[in-house]
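>>> Kindly return the folded structure for what I paste below:
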Amino acid sequence: MNETFIPDSNSTKRKWYVIDCQNQKLGRLLSTIVPLLTGKVKPYYHPALDIGDCIILINAEALTLGGTSDFRKFHVYCPGRPGSSLKQVLNNLPQQIIERSIRCMMPNGYAEKNLAKRLKIYEGPNHPHIAQNPIELNLDQFEFFNYNNDI
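As a prediction, this is how the structure comes out:
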């Protein structure tokens, strides 16, 4: 008889990761953050359980959004509604831009509301989470998230 292993909340310990946003693109960064927040990179992932890790983003002001400079200044809120759909977003709010993007990429329900709370975003290189012993994650050398290989 097959038995499926479902981890308890006591058996999993959350890891803390530090990611430097210096010269990183927003889309590539978000596609690596969301699996870590949801726990999809773990071998014992189960969609009904919250086994994700905590993430600390530093140097958020140095994040590149890609494209032209107009992409940085405008955000479409309600597509298809003329006149009010294009709103101006200030360049000095990188935390708000990252949080909105993460929330849109999360699955609906519990994950959308609660998993983004484990994401800590700081504009400078310093953060107050040294006591959690965070692991510094270099996205260029991390094997699972390596996008530099051209296929």
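>>> switch to C-alpha atoms for all contacts and neighbour counts from now on
Will do.
>>> The chain: helices as residue ranges?
26-38, 69-73, 94-105, 110-114 (DSSP state H).
>>> What angle do helix 94-105 and the longest one make with each other?
In this case it means helix 26-38. Taking axes from the mean of the first three to the mean of the last three C-alpha atoms, to 10 degrees, one finds helix 26-38 and helix 94-105 inclined to each other by 60 degrees.
>>> want to put them side by side, so please do this one too:
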Amino acid sequence: MNKTYLPSTTSLEPKWYVVDATEQHLGRLATQIAMILRGKTKPIYTPSMDTGDFVIVVNAEKVAVTGKKRTQKIYRRHSGRPGGMKTETFAKLQSRLPERIIEHAVKGMLPKNTLGRNLFTKLKVYAGPDHPHQAQKPEVLTLKTIAGA
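This next block holds a predicted model:
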């Protein structure tokens, strides 16, 4: 009988990737980022381990959505107090905190447990083209989220 392969934590070498979100579709971008964070693109993927890489997303303010989502998609948060529900459309949130849109989309695609919370810390999202992670020598990763492009 074959044994399940479990990579040792010392053998894992996480890479750093930079993804440009300019004119990328939000959902398709988020699924590919979530796959990289989980490590599903690697042959050593193990569901119960953190085998993923770090992802830096730049130009989050330029992410695109299709249809009427810009005006109809609503983001909700609650303060925990009675009547404390706050709602905000995609357009308003994009002008106020564009990083939160990508973070929210990717977080929903990660496991809802301790592993998912640890994986989420490997995601770094920035509104503009600059990021403070040059020392990690990130590789530029081009994702095609637009059909035919």
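>>> Superposed, what's their TM-score?
Once superposed, the chains reach a TM-score of 0.82 (TM-score structural alignment, normalised by the length of structure 2), with 139 aligned residues with a C-alpha RMSD of 2.4 Å.
>>> ok, back up a step: just say which of the helices of structure 1 is most tucked in.
Stretch with highest mean neighbour count among those: helix 26-38 (a mean of 18; mean count of other C-alpha atoms under 10 Å).
>>> what residues are up against Met105 of structure 1?
With contact set as C-alpha atoms under 8 Å, 6 or more residues apart in numbering, Met105 of structure 1 has these partners: Val34.
>>> hang on, the earlier thing: Gln132 of structure 1: which of the helices of structure 1 is closest?
With C-alpha to C-alpha, the closest approach to Gln132 of structure 1 among the helices of structure 1 belongs to helix 26-38: 16.3 Å.
>>> Mean deviation, the closest one versus structure 2?
Between helix 26-38 of structure 1 and the corresponding residues of structure 2, superposition yields a mean separation of 0.5 Å, by mean C-alpha distance after the TM-score superposition for structure 1.
>>> Skipping its backbone neighbours, what lies nearest the residue positioned nearest the centre of structure 2 in space?
Central residue of structure 2 (C-alpha atoms, centre = their mean): Val106, 3.9 Å from the mean position. Spatial nearest neighbour of Val106 of structure 2, chain neighbours left out: Ala30 (5.0 Å); criterion: C-alpha to C-alpha, 6 or more residues apart in numbering.
>>> and if you look at Glu103 of structure 2?
Val125 (7.2 Å).
>>> Give the equivalent position in structure 1 for the one you found.
Under the alignment (TM-score structural alignment), Val125 of structure 2 pairs with Ile121 in structure 1.
>>> Kindly report the same for Thr114 of structure 2.
Using TM-score structural alignment, Thr114 of structure 2 pairs with Tyr110 in structure 1.
>>> show me where structure 2 has strands.
16-20, 54-58, 74-78, 85-89, 123-125, 139-141 (DSSP state E).
>>> now for the first one, which elements pack on it?
Spelled out, that is strand 16-20 of structure 2. strand 54-58, strand 139-141 (3 or more C-alpha pairs under 8 Å, 6 or more residues apart in numbering; DSSP states H and E).
>>> Average offset of the first one relative to structure 1?
Its match in structure 1 and strand 54-58 of structure 2 itself, once the structures are fitted together, sit a mean 0.3 Å apart by mean C-alpha distance after the TM-score superposition for structure 1.
>>> what angle sits between that strand and strand 16-20?
Taking the same axes, to 10 degrees, strand 54-58 of structure 2 and strand 16-20 form an angle of 20 degrees between their directions.
>>> For strand 54-58 of structure 2, which outside residues touch it?
Under C-alpha under 8 Å, 6+ apart, the answer for strand 54-58 of structure 2 is 14-21, 33, 36-37, 122-131.
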